[in-house]
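Colleague: Here is a sequence with its predicted model. Questions after.
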Amino acid sequence: MKVNIDVDEKYIHRFDGWFEAESQIADLGWTIGRNLEGADVQIVQSQVVTDRRSPQSIDSPTIIYERNASGSIPAKNRPLLKNPHVIGYAKETGLRDKALYNAPTLLDRYHHTLLSDEPATPVRVVFSEEELDKIEVILQIFAHKDRYTRVRGRKTPKVRHRTADVFFSGVVNYDVDLITRHREDACRILAGMTKHNVLLGIGRSLGPDTYAAALGDSKILVSPYGYGEYSWKDFEAVFAGCVVIKAESGFVQTHGFDIFKPGAHVVACAPDFSDLEQVIDKVLSDVNEAAVFAGAARAGLEAAANEREQRAQDIVDFLNRSMARIK
């Protein structure tokens, strides 16, 4: 069986995890590639359809790859799942409880509802159980090779010897007021903390090498929401051996290394950061325990990044489940 991957060049790296396991996938009976002749199924990037074609233009077995920063499914993509020729829907992050795909949103995102008392908007296109079954998280965020080069394998001090207790780095001003205020709240709280050594890299004030070095010399990374729930920095910080304190994201699932699985790899705080200082205090109250937690997460992520057999099996199982929907 052959699957042709039709993705913009800018985003083909999102399939690095698939191509890393290409030989193992072949051993399981599937060929993956680009510009393949005679493919049994196409994987098409959602924007290729919504921006250049129409949902109705899909008339052969197709899996949609969603390039979206959020676990939610944007309104413009929702009609795609109604097309009977769409046999699968592949995401980078997804909602752990699939019922939430039909939950009301704010500004097309479920996580925005956690940041505002505004009434959420019911979705216009409601998915059936059969359509929800098509949605799977099957791309590996941690496998983007170029993204993690500066942090993977970098020699870092033991957690107890790291200079910064708490680190935040990132853009604060977004074109979504909810997210701007959310990030401003995190920075305001961190800037007001005097009992811990806090390093703030606001905006793009830290170059890539300086950022990577700072990450490797920090005990904690505080990670707010952006356009989506996850950030590249969540995975970078785990690779660097930091404890990640994350605005509650246990409702989000990732593949291969389920980074936001409740209680597993990151420490959750309230979405409004009302308990952020207390959560930081608790982590830093026992640095040895923090080091064990961060070390276990780092080892788990490294193992997932180096593993191929199970990843290939998961990908092939997804392809086979999708093909079984052809009528």
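Modeller: Thanks, I have the structure now.

Colleague: Please make it C-alpha for all contacts and neighbour counts, starting now.
Modeller: Fine.

Colleague: In the protein, where's the longest helix?
Modeller: Scanning the chain for the helix with the most residues, using DSSP state H, yields helix 287-306.

Colleague: Centre of the chain to that helix, how far?
Modeller: 18 Å (Cα atoms, centre = their mean, to the nearest Å).

Colleague: Tell me the helices and strands packed up against that helix.
Modeller: helix 232-239, strand 243-247 (3 or more Cα pairs under 8 Å, 6 or more residues apart in numbering; DSSP states H and E).

Colleague: try it against this one:
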Amino acid sequence: MYKINILTKGFISPNACAFLFPIIVNKRRLIDSGISYSIFQDISERIYDCDVLILDSRYFSRLWNIYGDDQILKRIEELKNKINAVLFFDISDSTGWIQSQVLPYVTAYYKSQLLKDKNLYLDNHYGNRIYTDYYHKKFNINDETPAINRKIKNKDDLNKLNISWNSGLANYSYLGPYLTSLYRYLPLEHFLRYPKYFHQNLNIRDIDVSCRMGINYPRKTVCYQRKQIRKMLSNSLRTNKITRRKYLTELRNSKIVVSPFGFGEITLKDFETFLSGSVLVKPNMSHMETYPNFYIDDNANATDTISTHTWDLSDLETLIDHILTDYDQYAEIAVNGQNRYRHYISTKDGYEEFCLYFKEIIHKHIN
């Protein structure tokens, strides 16, 4: 039996919830596969008693500013000196913003999504995201306070980059966020369960397009895409936020859901859309790899799970028109996306696949 310790602040954010959710839900399956784990919210002597230590990046979020890089890195190094393997799990939203200062001090660095071309992490990207860099260079969009660059300086450190799992493996049904919040204060396993209901695409849908979204981001390069989409679609639909109940009802009655990038390429709207059975329209995702891969767009409706447009948005309106004109064909994409999502969050095979994936991560770093 391999013993894993996880240092985390717990269910303090949607990403933190999605990081811990599949581990806790699959606790018994993991034990059956030879893996036991303990969760720590602070560093104590007991944390050293393990084969592998997993560090949740959110644990350190505020500490970087309070204590500075040197002191935090020294603490991580102390952990690494006493434990066989220390894995840093970056649970932030995007393929970018690698916390490169950590790399020399950990065994491996896991991230929910990575750039397919890892060599790009050796380059500077404005805003520390490949798409914010794109909008900065192509449309001269500038942030009021440009982000400090976090590019990787040592090419050998690229070998430490690995993919963990993305934020899809949690409960995004109507009650999901409320049940997850309850678990934070009353940690009963009953509160952590995946949704069982999926709204079929075959149902009549009265709304052509839904695109509810926030646009108030502190960085102009992040919100630029969303503001442009809002401007393009303003004559045909409203994009302002509404109550969660009304929002999910709208998704279930929509043929298309447009889901732009935010702080990251992946947004929670993606998974709400899979549950609703709508066609998910995203900016091109071909630069990214993630697990599970819910984002397949090979221009083959038999396997595609999303439909995509270019980052400059020049083809977005045309794409929407094509989908609405030939909706019966594009509906296959919605069915594929929902079936793929259902596999991972609602089937025994999907649960066991996650456990195998997690076990392979652990095996990779045990001597």
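Modeller: Structure's in. What do you need? Everything numeric here is computed off the predicted structure, so don't read it as measured data.

Colleague: Mind telling me the TM-score for this superposition?
Modeller: Superposed pair, TM-score by TM-score structural alignment, normalised by the length of structure 1: 0.86. Supporting alignment: 310 aligned residues with a Cα RMSD of 2.5 Å.

Colleague: residue boundaries of the strands in structure 1?
Modeller: With DSSP state E as the criterion, structure 1 has strands at 2-6, 31-33, 41-45, 62-65, 86-91, 93-95, 135-137, 164-170, 198-202, 218-223, 243-247, 252-254, 267-269.

Colleague: Nearest to residue 122 of structure 1, out of those strands?
Modeller: Closest to residue 122 of structure 1 of the strands of structure 1, according to Cα to Cα: strand 93-95, at 16.6 Å.

Colleague: picking that back up, buried residues in the longest helix of structure 1?
Modeller: 290-291, 293-298, 300-302, 304-305 (16 or more other Cα atoms under 10 Å).

Colleague: one step back: mean neighbour count, the strands of structure 1: which tops it?
Modeller: strand 218-223 (a mean of 28; mean count of other Cα atoms under 10 Å).

Colleague: Now do that one: which range of structure 2 does it align onto?
Modeller: Under TM-score structural alignment, strand 218-223 of structure 1 corresponds to residues 254-259 of structure 2.

Colleague: which other residues reach that stretch?
Modeller: The contact list for stretch 254-259 of structure 2 (Cα atoms under 8 Å, 6 or more residues apart in numbering) reads 205-211, 251, 267, 269-270, 273, 278-283, 320, 324.

Colleague: ok, residue 35 of structure 1 - contacts?
Modeller: 4-6.

Colleague: What does residue 280 of structure 1 correspond to in structure 2?
Modeller: By TM-score structural alignment, residue 280 of structure 1 lines up with residue 320.

Colleague: how about the helices and strands packed on helix 287-306 of structure 1 in JSON lines, adding distance to residue 134 of structure 1?
Modeller: Below are those laid out as JSON lines (distance: least, Cα to Cα, whole Å):
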{"stretch": "helix 232-239", "distance to residue 134 of structure 1": "26"}
{"stretch": "strand 243-247", "distance to residue 134 of structure 1": "28"}
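
Colleague: I'd like to know which of these lies nearest to residue 323 of structure 1.
Modeller: Closest to residue 323 of structure 1 of those is helix 232-239 (Cα to Cα; 31.6 Å).

Colleague: Nearest residue to residue 331 of structure 2 in space, ignoring adjacent ones along the chain?
Modeller: residue 279 (6.5 Å; Cα to Cα, 6 or more residues apart in numbering).

Colleague: Report the contact partners of the equivalent of the one you found over in structure 1.
Modeller: Using TM-score structural alignment, the partner of residue 279 of structure 2 in structure 1 is residue 243. By Cα under 8 Å, 6+ apart, the residues touching residue 243 of structure 1 are 219-221, 237, 266-267, 290-291, 293-294.

Colleague: For residue 101 of structure 1, find the nearest of the strands of structure 1.
Modeller: With Cα to Cα as the criterion, residue 101 of structure 1 lies closest to strand 93-95 of the strands of structure 1, at 7.0 Å.

Colleague: Which part of structure 2 matches the closest one?
Modeller: So strand 93-95 of structure 1 sits over residues 113-115 in structure 2, by TM-score structural alignment.

Colleague: So what touches that stretch?
Modeller: 94-96, 162-166, 287-291.

Colleague: Contact partners for residue 151 of structure 2?
Modeller: 98, 100, 121-125, 128.

Colleague: at 7 Å what do you get?
Modeller: By Cα atoms under 7 Å, 6 or more residues apart in numbering, the contact set of residue 151 of structure 2 is 100, 121-124.

Colleague: Many thanks, we can stop here.
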